[in-house]
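>>> Please work out how this folds:
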Amino acid sequence: GLEALMRWHHDGLGPVSPLEFIPIAEDTGLIVPMGAWMLEEVCGQAVRWAEELGIEPPPISVNLSPRQVAHAELVPTVARVLQDQGVPASWLALEITENVLISEAESPWNTLQALKKLGVTLMLDDFGTGYSSLSYLKRFPVDVLKIDRSFVDGVGSEGEDSAIVNAVVRMARALDLGVVAEGVETEAQVQALRQLGCERAQGFLFGRPGPAAQITPLLQGAEPDWLEPVPGRQPAPDA
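Sure, this is the predicted structure:
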């Protein structure tokens, strides 16, 4: 699968980190129209790949902020974009973080249930770093747990990290949930994750963030230069 990341290159300032503009967008409410625009772009790109390459593109995940999940127009927007673009719901995954689930209101549950009925995949991002109870995994209709990179960093070399990853993988299997390890940067981590039963991962080892044009050769079955594994540890991505 693929994950869509929002990036901003300002004509005067150059690249602006998401760590700077995303919190501002969240505070001002601009994250809602920005998120709708991103859904349009992601689904439109999936359609272009399908038409140009004659293949079914892999699922593309889009991050949702707490403000987006709380907004009344989220579900209608997702439904409209899927219909207007002619995109099967299985092509889209939506990622939320644990702080979305800890709201005492019923709105997160209702919203996630409605999204689930549309047929999109729901992923719980940065799993293990929030303050939510494990009971939320039973209550909310998530499909995939994404193990936070802070636990993946030491997998295979640090006993605590390996034990945590092992526990998450076993729990996910028992709950019939998928698992993805985030922030994988070395072959040693891949081997350790496989031994622990985690077969899906993402990180710099497999490819750095890039524009859609750089993804096309990968979907065509080629191995572009940007996909080469990154030797050793690298700085963490900015989002």
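
>>> switch to C-alpha atoms for all contacts and neighbour counts from now on
Noted.

>>> Find the nearest non-adjacent residue to residue 45, please.
If you skip the residues right next to it in sequence, residue 45 has residue 212 as its closest partner in space, 7.8 Å away by C-alpha to C-alpha, 6 or more residues apart in numbering.

>>> please give me the structure for this one as well, since I'd like to look at both together:
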Amino acid sequence: MYAAKADGKGKVKVFYPAMLEERRTRRILEMDLRHAVQDGCLELNFQPLFDAQTARLKSFEALVRWHHPMQGTIAPDQFIPLAEETGLIVALGDWVLREACAEAAQWPADIGIAVNVSALQVGHGEMLPVLVNTLAATGLDPSRLELEITESSLLALKPETVGFLRSVQELGVRVSIDDFGTGYSSMSSLQNFRFDKIKIDRSFVQAINGDAKSVAIIKSILELSSKIGVTTTAEGVETSAQLDYITANGCTEAQGFLFAKPMSKEAAREFIRQNA
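Model prediction:
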């Protein structure tokens, strides 16, 4: 091991061989991800969302996947944070938006598409032109597109962010708040901006019939959503009991392994053919 000055005068940072190897691996992964984004070596999977009351197929959520040529499949919770930390998330997000809209444009007109958007994308000045150009290039009706923004990205809704989200809605695109209930900004986010949909985090849904506190939170979210006229999606629905509870309490949509796992674009087309 060796020591190096860091974090200011008089401070040292100790490096062990394992730490050096971790940094080297991270740099290599970053370069590989950069090439994957530039060369289009990523792919999208699609997970369906259903009407919780009628079980009718309503839309799909686009989920990016990375199959590394040497390391195999790399989990999103590994490369998405890396993309955010390095700024690659903007180019990655633009690619996902273009690919998702192009694919959805080939589906029946009543099937929508949801795309996740990071805080860095929202704060990037080119996001709105990219969105406008993507819709024009793909021919996708704006009403079929939904942008999902995680609650953690909204801890501080700046005026320019609110302005961007309103501009998105003026295009006819819907805006939803994802992983709702996991952060500290839940109520303030709803006060500062009129979202089209609330997606209840899977951690609450999966605790149904086991955690009274989570059940109470879900019920409160559904009651609030009904009062302010916002649709709701329960994420991570895996059992009939979970579905029965959210349905009985007025949840609008459901998503999870009980219905279907994420699938390739080819499988999604066949799924639509059988279920639309």
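
>>> In structure 2, what sits opposite residue 174 of structure 1 in the alignment?
With TM-score structural alignment as the criterion, residue 174 of structure 1 lines up with residue 227 in structure 2.

>>> Residue 116 of structure 2 belongs to a strand, doesn't it?
Yes - counting by DSSP: H, G, I helix; E, B strand; the rest coil, one finds residue 116 of structure 2 located in a strand.

>>> Tell me where the stretch 151-276 of structure 2 has helices.
Assigned by DSSP state H, counting those that start in this stretch, the helices in the stretch 151-276 of structure 2 fall at 159-170, 186-192, 202-205, 212-228, 240-248, 265-275.

>>> Out of the ones you listed, flag the one nearest residue 121 of structure 2.
helix 159-170 (10.3 Å; C-alpha to C-alpha).

>>> Remind me what the closest one packs against, helices and strands.
helix 119-123, helix 127-138, strand 174-180 (3 or more C-alpha pairs under 8 Å, 6 or more residues apart in numbering; DSSP states H and E).

>>> Please point out which parts of it sit buried.
Residues of helix 159-170 of structure 2 classed as buried: 161, 162, 164, 165, 166, 168, 169 (neighbour count, 16 or more other C-alpha atoms under 10 Å).

>>> What residues in structure 1 pair up with that helix?
Taking TM-score structural alignment, helix 159-170 of structure 2 hits residues 106-117 over in structure 1.

>>> Please compute how far the matching stretch lies from its chain's middle.
Here the centre of stretch 106-117 of structure 1 is set off from its chain's centre by 18 Å, with C-alpha atoms, centre = their mean, to the nearest Å.

>>> Check stretch 62-82 of structure 1 too.
Worked out by C-alpha atoms, centre = their mean, stretch 62-82 of structure 1 lies 15 Å from the chain centre.

>>> Give me the helices and strands touching the longest helix along structure 1, please.
Assignment by DSSP state H gives helix 31-53 as the longest helix of structure 1. For helix 31-53 of structure 1, the elements it packs on are helix 66-70, helix 74-85, judged by 3+ C-alpha pairs under 8 Å, 6+ apart.

>>> Let me see the contact set for residue 178 of structure 1.
143, 144, 145, 172 (C-alpha atoms under 8 Å, 6 or more residues apart in numbering).
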